[in-house]
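S.K.: Got a sequence here, can you model it:
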Amino acid sequence: MIIVAAVALLAWLWLAATGFWRTDQRLPPRREPAAWPSVAVVVPARDEAAILPETLPALLAQRYPGPLRMILVDDGSGDGTADVARALGGERLTVTAPGERPPGWTGKLWALAHGVAQAGEPDFLLFTDADIAHGPYSVAALVASADGRDLVSQMARLRTRTRWERLIVPAFVYFFAMLYPFRWVNGPGRTAAAAGGCCLVRRTALERAGGLAAIRDALIDDVALGRAIKRAGGRIWLGLAGDVRSVRPYPTLRSLWDMIARSAYAQLRHSPLLLAGTVLGLAVVFLAPPVLTFAATGAVRVLALAAWVLMTATFVPMLRYYRQPWLAAPLLPVTATLYLLMTVGSAVRHWRGLGATWKGRSYG
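M.R.: Below you'll find the predicted structure:
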C-alpha cells in the first residue's frame, strides 16, 4: 500500500508540474490584418434540424470585415436538415450534399472534404460543428489570432445544465488537457491536437499536409488534423473558448456514456496493452488516493491524502472555467471511475464488432 500511495503522489507531483491543468490558454494576442483574408466556413450536419435554429443564425450574423462564405454540408440527414438550413440561411448560405461516402472515409470527414471542394480557394477554412454557437466576432477573432499560425482551434465551452453534465463535462476537458497539454500543443514539440468544433486552418497548410484525404479514416478527426498540420511544418494553437459554446444536450448518463465511449478505445489505438495500462494508471492515480486515505493509516494515509489534495487542486481551475463550485473538486475520483468504465465499455463494443457508432453509422 505504501508503494501505491507513493507512486500516486509522485505521479501527481509530476502532473502538477506539467501545468496541464491551467486554463489560461485563450486566443493569442490579436493583430488586425491590413487586408482581411477570405474565409470559408464549412459546417458538416447530419440530422441537426432541431439544433440549427439555435446555432446557425449566430454563424450567419458574423461581423467579419473580409470575404466570408458559409457552406453547410448535409451529410445524409433524414430529418430535413437541409430544408431547415435553407430556410434559415437563404442566399447567405450554400447548402450542399456530398453524395455517397467512399470506402475508407468517415462521414464527417467526407462531408468536410466536399465542403472544402465547394469553397474554392479561400485563404482560411473554418470547420465548425452544427451544434456550436459562435459570438458575433468569433471569425474575426480567430483570423486575427492566426497571424503566423496555420491552425487555430478553440475547445468550445460544453453545456453543463444537468446534474450529469456538471459531473462529467468539466472532467472531460480536464482529461483531454491531460492527454494533450495545451501549452505543449502550442509549442514546437511533437504534441499536437485540435478541437473539431471550432477549427480555423490555413488552406495552403491543409494542402501541404495532404488535405483531408490524409486523415480520411480518423475517428478522432480533430486530433488527427492537428497532428497532420504540425507534422507538415505548420504552427498550431489550441485553447479554451470564450464566446464559442456547444448547445448539444447530454441530459442523461447514457448519452454522455455513448459520447465518450464511441472513441475512447480508438484513442488507445485499439490496443489491449494500452487499455490495460490505462486502467491500471487510472486506478493508481485517481482511485487509490481516496481509497487509501480512508482505508490506511500512518504514512500510507499521509501520502494518499497528499496525492488527493494535489488532484483536487489541479481540478479547481477547470471547475471555475465551467462556473461550477470548487467544492465538487474532491469528487474527481468518482468521475474518473466512470471514465474507466466507459473506456472498458468502449473496448468491449469493439471486441463485439460494434465499433464506434454515431447517428446511425458504425465504424469498425
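S.K.: C-alpha from now on. contacts and neighbour counts both.
M.R.: Noted.
S.K.: quick one: the helices in this protein?
M.R.: 2-18, 52-60, 81-89, 107-119, 138-145, 163-179, 182-185, 203-208, 221-231, 253-267, 272-282, 288-295, 298-321, 332-351 (DSSP state H).
S.K.: Let's compare: structure for the following, please.
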Amino acid sequence: MRVGPQTAYRGGGGKQSDTGVHERDLHPATIDDGLGTAVGVGQTARVSAIVWTAAGSLAAWLWLLLCQGFFWRTDVRLPPRRDPASWPDVCVVVPARDEAAVLPLSLPSLLGQNYPGRAEVFLIDDGSTDGTGDLARELAERHGGLPLTVSSPGEPPAGWTGKLWAVRHGIGLARARVPDFLLLTDADIAHRPDSLHQLVAAAQTGGYDLVSQMARLRAESVWERLVVPAFVYFFAQLYPFRRIAVRGSRTAAAAGGCVLLRAAAAERARIPEAIRQAVIDDVALARAVKGSGGHIWLGLAERVDSVRPYSQLHDLWRMVSRSAYAQLRHNPLLLAGTVLGLALVYLVPPIALLVGLATGDPAGALVGGLAWLVMTATYVPMLRYYGQPLWLAPLLPFTAFLYLLMTVDSAVQHYRGRGAAWKGRTYARPDAVPDES
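M.R.: Alright, predicted model coming up:
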C-alpha cells in the first residue's frame, strides 16, 4: 500500500507533516512516555533543578547545624572563674575619634569600675574635631573613679590605621606603668561596674592570654532589630566561639570592643605593630596572639554593652560595608564565592518553597521548607539573647540578602577608591602600602 505524506502515521499517534517530519518532533519540550501521554521535558528539568538546589541548601544547613561548632548556641559566656589571691595591675586603653556623642554614656562606666587591684584609664584622642578629649577630662572631674590620662598621638603615618596608631600610643603610655594586663575597649562601650573584675578573674582562672567579649549591640530601632542580631549570628557562624578557645585550632577571633590582653602576650605577638594595617583589627589581633602560642577566648557579653545608635539602615550599611571586602582579602573570586554561598544557603530555601507551591512541585516545596525551618530554628537563640520577637526569625533570608548587597557594595566602593572609609579616613589595601619592617 502506498503511504502518502498526508496520511502517514507511526505507532503512538505521531503524525507526519508534508515534509515527513513528525509534529511531535517540532516540539522538543515534549516526549512520549510510551502510552501516548506527552510529558514536558523542560518542566521536568526545571522542577528537578529546584529540588536538587534546595537539597543542596538543606544539606548545607544540616552541616552548619551539627558540624560548625554549634555556632547558633548563645551559651558561650565568661568561663568559670574565681578571684585570684592577688589582683594584677591593669591599664585600660580607649582609642577615640569624634566620640563626644557617646562618651558620657561609656567613659563614666570605665572610671567607675569596682576593681580590687590597681587600674588606670588612658583615653587616646585620635584627631577628634568635636572636643572628645576635653569632654573626657570634664567627665573624669565630674565622676571621679579610676585615674584618667588623655593624650593624642597625632596623625597616623603611612601603613597604620588611625585606631591602631592610637592603640600603639596608648599601650606605649601604659607600659610605663608595667601592667600585667591591658584592656582594649572602644569609646562606645559601656561596662557594668564588675566587668573588669570578672574579665581578669576569668583570664587568671583559665590561664588565658586574651579574653574578649562581644558587646551586646543596641537593638531598638526597626533596622537595628532586623540587622544587629543577624550581624552577631553571622560572625559566630564564621568564627564559632567554641573552637576559638581550643588550643591548636585554626579558628581565632576577638571582638574589638572588649579585649583583655596579657601585656606579656602583647609583646610576644608584637601588638599592635604586627597588625598595624589591619582594617578588621580585632580578628587580626586574635590571630597574632594565638599564632604566637597564646590561649584565647571569645564569647557573648553579659556586662558589656555598645551605646552607639544605628537608627537608620544607612548607618548599619556603612558599618558592614566598610570592612566586608577587606574580610574577603579584596579577592574578586572570594567575593563571587561568598555571593553564591549566601544565595545557596539563605535565599534558595524560601525561593524553592514559593516556586514549588506555585508550580505544584511538592518535593521542591518540601525540601525548601525544611531548609528554611532549620535556618529559622538556628536563629531563634540569638533573637532571644537580644530580647527580640521570634517572628523575626523567618525574615533571616531578607536580612541575609541585605548583607549580600552590603558585601557587593563594599567591593564597589573599594574599586572606586572609597573602600574601608571611616570617620574621614580611607585606607588602602595592605599590599598597597610599603612594609616598614
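S.K.: Could you get me the TM-score between them?
M.R.: The TM-score (TM-score structural alignment, normalised by the length of structure 1) is 0.99; 364 aligned residues with a CA RMSD of 0.8 Å.
S.K.: sorry, back to before: need the helices of structure 1 in CSV with distance to Arg157 of structure 1 and mean neighbour count, can you?
M.R.: Conversion of the helices of structure 1 to CSV gives the following (distance: least, CA to CA, whole Å; neighbours: other CA atoms under 10 Å):
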stretch, distance to Arg157 of structure 1, mean neighbour count
helix 2-18, 23, 17
helix 52-60, 14, 18
helix 81-89, 23, 18
helix 107-119, 21, 21
helix 138-145, 14, 21
helix 163-179, 9, 18
helix 182-185, 15, 22
helix 203-208, 26, 18
helix 221-231, 16, 22
helix 253-267, 15, 19
helix 272-282, 25, 15
helix 288-295, 29, 19
helix 298-321, 9, 20
helix 332-351, 19, 19
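S.K.: Could you export those helices as a markdown table, including distance to Ala214 of structure 1?
M.R.: Shown next, in a markdown table, are these (distance: least, CA to CA, whole Å):
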| stretch | distance to Ala214 of structure 1 |
| --- | --- |
| helix 2-18 | 31 |
| helix 52-60 | 28 |
| helix 81-89 | 28 |
| helix 107-119 | 10 |
| helix 138-145 | 24 |
| helix 163-179 | 23 |
| helix 182-185 | 20 |
| helix 203-208 | 10 |
| helix 221-231 | 8 |
| helix 253-267 | 17 |
| helix 272-282 | 25 |
| helix 288-295 | 41 |
| helix 298-321 | 34 |
| helix 332-351 | 24 |
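S.K.: so what secondary structure elements neighbour the longest strand anywhere in structure 1?
M.R.: Counting by DSSP state E, the longest strand found in structure 1 is strand 236-246. Counting by 3 or more CA pairs under 8 Å, 6 or more residues apart in numbering; DSSP states H and E, the packing neighbours recorded for strand 236-246 of structure 1 are strand 132-134, strand 151-157, helix 182-185, helix 221-231.
S.K.: Of the ones you listed, which is nearest Ala16 of structure 1?
M.R.: helix 182-185 (13.4 Å; CA to CA).
S.K.: Can you name the residues in contact with the closest one?
M.R.: When contacts are defined by CA atoms under 8 Å, 6 or more residues apart in numbering, helix 182-185 of structure 1 is touched by residues Phe20, Gln25, Thr191, Ala192, Ala193, Ile236, Trp237, Leu238, Gly239.
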